[in-house]
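Enquirer: can't give you the sequence, but here's the structure:
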């Protein structure tokens, strides 16, 4: 939880995800979307039916995931 917010309680139904690919993107790509202040959803383009994982900005940073690579700002 960040600031007492349950990340999985945030509605992401109309959220727009963007892809970041390390190559030709023929096998699927990681997708990322901002879902709140300091909150992110991380998905897989080849498995869009699977619920995206949710992270705080600090957790993304600790994992080495930079939203700027997706064209997103923190």
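Expert: In hand now; what should we look at? Remember, predicted model here, so these are calculated numbers, not experimental data.
Enquirer: alpha carbons only for contacts and neighbour counts from here, please
Expert: Noted.
Enquirer: Which neighbouring residues are in contact with residue 42, exactly?
Expert: 30, 31, 32, 33, 52, 53, 54, 55 (CA atoms under 8 Å, 6 or more residues apart in numbering).
Enquirer: one more structure, for comparison:
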């Protein structure tokens, strides 16, 4: 899953509350409802549903993200 298009909304990161820029996952194709991914410090990622950007994103450590991507 590659994230390549930034969205306007931001979500707080778990590291000092800095905003994260979420990008639409390339696997979402041209659909409206998609998964968005933000890069966080230390290789972590935040994942959210584009239909509910105001909700708290799911956060993954770098090792959790690598395991997910390798599945």
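Expert: Happy to help now that I have it. The structure displayed is predicted, hence computed values, not measured ones.
Enquirer: Which of the contacts of residue 42 of structure 1 sits closest to residue 46 of structure 1?
Expert: Checking these against residue 46 of structure 1 by CA to CA gives residue 30 as the nearest, at 8.7 Å.
Enquirer: so what's the aligned residue in structure 2 for the closest one closest to, chain neighbours aside?
Expert: The alignment partner of residue 30 of structure 1 in structure 2, by TM-score structural alignment, is residue 35. Leaving out its chain neighbours, the residue that sits closest to residue 35 of structure 2 by CA to CA, 6 or more residues apart in numbering is residue 49, at 4.9 Å.
Enquirer: Check the contact between the match of residue 30 of structure 1 and residue 28; I expect there is one.
Expert: Yes. Using CA atoms under 8 Å, residue 35 of structure 2 is in contact with residue 28, at 6.9 Å.
Enquirer: Nearest spatial neighbour of the residue positioned nearest the centre of structure 2, chain-adjacent residues omitted?
Expert: Nearest to the mean C-alpha position of structure 2, by CA atoms, centre = their mean, lies residue 37 at 1.8 Å. In space, and not counting its chain neighbours, residue 37 of structure 2 is closest to residue 47: 4.6 Å by CA to CA, 6+ apart.
Enquirer: in what helix or strand does the residue mapped onto the one you found from structure 1 lie?
Expert: Residue 47 of structure 2 maps onto residue 42 in structure 1, with residues paired by TM-score structural alignment. Secondary-structure assignment from DSSP states H and E places residue 42 of structure 1 in strand 39-44.
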